[in-house]
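Participant: I'll drop the sequence and a predicted model, then ask my questions.
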Amino acid sequence: MSKRQSAKYKIDRRLGQNIWGRPKSPVNKREYGPGQHGQRRKSKVSDFGTQLRAKQKLKGYYANISEKQFRRVYDEASRMKGSTSENLIGLLEARLDAIVYRAKFVPTPFAARQFINHGHIRVNGTRVNISSYRCKVGDVVEVRERSRQLAIVLEAVDLAERDVPEYIEADHTKMTARFARQPAFADVPYPVQMEPNLVIEFYSR
């Protein structure tokens, strides 16, 4: 369903990690970057390079959202009380596309964005077609009734490669999901190690 499949796999190869844990990721076979120079010997990465890579990985995971949008989320997280790293993850996981993906209504974050844009999702009974929509604790997200038998939805529900996290209460018989609580960083089931502390360092320079 996602028209950005090739871009998605380029992100995996550029970072050298299967950041969504998908079995079809090319990194599973080729752990080097794309292009004719992908296999060249890697030089030592600077602190800035390490921080930049951490930011690219986290931003890429959430369907490669724009730098402007990602920076806006960081700025909001930094103004909130408590740990900026925890706040950043909590805000990212409260995005509607993240919840749709976590609830296993679609197979990838890219598909979640497109699924929402096409009007297949309702929040508290109202259709929402903005993937960056911020859900509140207690909000109920549901797949529109006439969209529940789409092949992409049926495929996602049966995926064995990931489970619905505890902070999402999903009911696949009714195709609903309740955002039960804002998660801590340790609650989020990333397939690879994320380092939000390095993201904070990158923006704090």
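Facilitator: That came in fine, so what should we check first?

Participant: all contacts plus neighbour counts: C-alpha atoms, from now on.
Facilitator: Fine.

Participant: list the buried residues for whatever helix or strand residue 115 lives in?
Facilitator: According to DSSP states H and E, residue 115 maps onto helix 109-117. By neighbour count on 16 or more other Cα atoms under 10 Å, the buried set for helix 109-117 is 109, 110, 111, 112, 113, 114, 115, 116.

Participant: how about stretch 182-200?
Facilitator: Applying 16+ other Cα under 10 Å to stretch 182-200 flags 182, 183, 185, 188, 194, 195, 196, 197, 198, 199, 200 as buried.

Participant: against that first model, consider the following:
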Amino acid sequence: MSRFTGPRLKIMRALGLDLPGLSRKSMESRPTPPGQHGAKATRRRKSDFGVKLQEKQKLRFNYGLTERQLRRLMIDARRGKAPTGETLLQLLERRLDNVAFRAGFAPTIAAARQLVSHRHLLLNGRSVNIPSMRLRAGDSITLKASSLQLPLVVETLKDLPLTRPEWLSWDEQQHTATIAHLPAADDVPFPVDVQQVVEYYANRI
């Protein structure tokens, strides 16, 4: 399954919450699910499978992953000694495109991914173009000097989509973000029951 390229607000309405990595828009003015019978759908009780699927979709759409990518991350999370759910969320937060977004270089993760793909970003002083790279504590990211003048970057730095997390250290003069320590599960900027995601993949991997 490829990445979603349709209306992002529609996805957030279907899932019932704002996803900052997916869009800067808010579903506040239209909180009901999409469709002719959206208002009635809010009263329906979801099945156990429906709940698990919804929690999984929150992660997939916010971080802009394909189903295959999320499945691979779950496999990697299982290999660690820490709880699988916590490890999965940490792996998602450590992705280069997400760190660029959380640093304030782009308004969404999709926009941050494009910055990385077009080699606007420097990781520890070196040009990179792989959005899925996993950063470690002590890694620093910044934009090339010319890229700091991009209108999208200038506007986003003036009006951050999210407050920078405490696990990121920000140098205002150099416009550099450094990972002070690895993110925790509760650093994810939206509510998610990750145990439901673990159970969703229990019999699928």
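Facilitator: Done, it's in. Predicted model, so just to flag it, every value in this text is computed and none were measured.

Participant: could you export the buried residues of stretch 182-200 of the first structure as CSV, including distance to residue 31 of the first structure and secondary structure?
Facilitator: Formatted as CSV, those follow (distance: Cα to Cα, whole Å; DSSP: H, G, I helix; E, B strand; the rest coil):
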residue, distance to residue 31 of the first structure, secondary structure
182, 34, coil
183, 31, coil
185, 27, helix
188, 25, coil
194, 18, coil
195, 20, coil
196, 23, helix
197, 25, helix
198, 23, helix
199, 24, helix
200, 27, helix
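
Participant: roughly how far does residue 130 of the first structure sit from residue 123 of the first structure?
Facilitator: Distance, residue 130 of the first structure to residue 123 of the first structure, by Cα to Cα, to the nearest Å: 11 Å.

Participant: more neighbours: these two, which one.
Facilitator: Shown here are residue 130 of the first structure and residue 123; by other Cα atoms under 10 Å, residue 123 has more neighbours (20 against 17).

Participant: residues contacting the more buried one?
Facilitator: 139, 140, 141, 142 (Cα atoms under 8 Å, 6 or more residues apart in numbering).

Participant: quick one, helices of the second structure?
Facilitator: Read by DSSP state H, the second structure holds these helices, from start to end of the chain: 8-15, 38-41, 48-62, 67-79, 84-93, 96-103, 109-117, 151-158, 194-201.

Participant: how close does the first one sit to the first structure?
Facilitator: In other words, helix 8-15 of the second structure. Here the mean offset of helix 8-15 of the second structure against the first structure after fitting is 1.8 Å, by mean Cα distance after the TM-score superposition for the first structure.

Participant: okay, angle between that helix and helix 48-62 too, please.
Facilitator: In terms of direction (axes from the mean of the first three to the mean of the last three Cα atoms, to 10 degrees), helix 8-15 of the second structure departs from helix 48-62 by 150 degrees.

Participant: ok, the fifth one next?
Facilitator: Put simply, helix 84-93 of the second structure runs at 20 degrees to helix 48-62, going by the same axes, to 10 degrees.

Participant: what residues does helix 84-93 of the second structure touch?
Facilitator: With Cα under 8 Å, 6+ apart, helix 84-93 of the second structure has contacts from 63, 73-74, 76-78, 80, 98-99, 134, 182-185, 188, 194-195, 197-198.

Participant: on that earlier part again, ok, so of the buried residues of stretch 182-200 of the first structure, who is nearest residue 161 of the first structure?
Facilitator: residue 188 (14.9 Å; Cα to Cα).

Participant: how close does the closest one get to residue 126 of the first structure?
Facilitator: Here the criterion is Cα to Cα. By it, residue 188 of the first structure lies 27 Å from residue 126 of the first structure.

Participant: check residue 167 of the first structure too.
Facilitator: The span separating residue 167 of the first structure from residue 126 of the first structure equals 22 Å under the rule Cα to Cα.

Participant: who has more neighbours out of those two?
Facilitator: Set residue 167 of the first structure next to residue 126 and count neighbours by other Cα under 10 Å: residue 167 wins out with 21 against 11.

Participant: ok, and the closest non-adjacent residue to the residue nearest to the spatial centre of the first structure?
Facilitator: Closest to where the C-alpha atoms of the first structure average out (Cα atoms, centre = their mean) is residue 62, at 2.9 Å. Counting by Cα to Cα, 6 or more residues apart in numbering, residue 109 is the residue found nearest to residue 62 of the first structure once chain neighbours are left out, at 6.2 Å.
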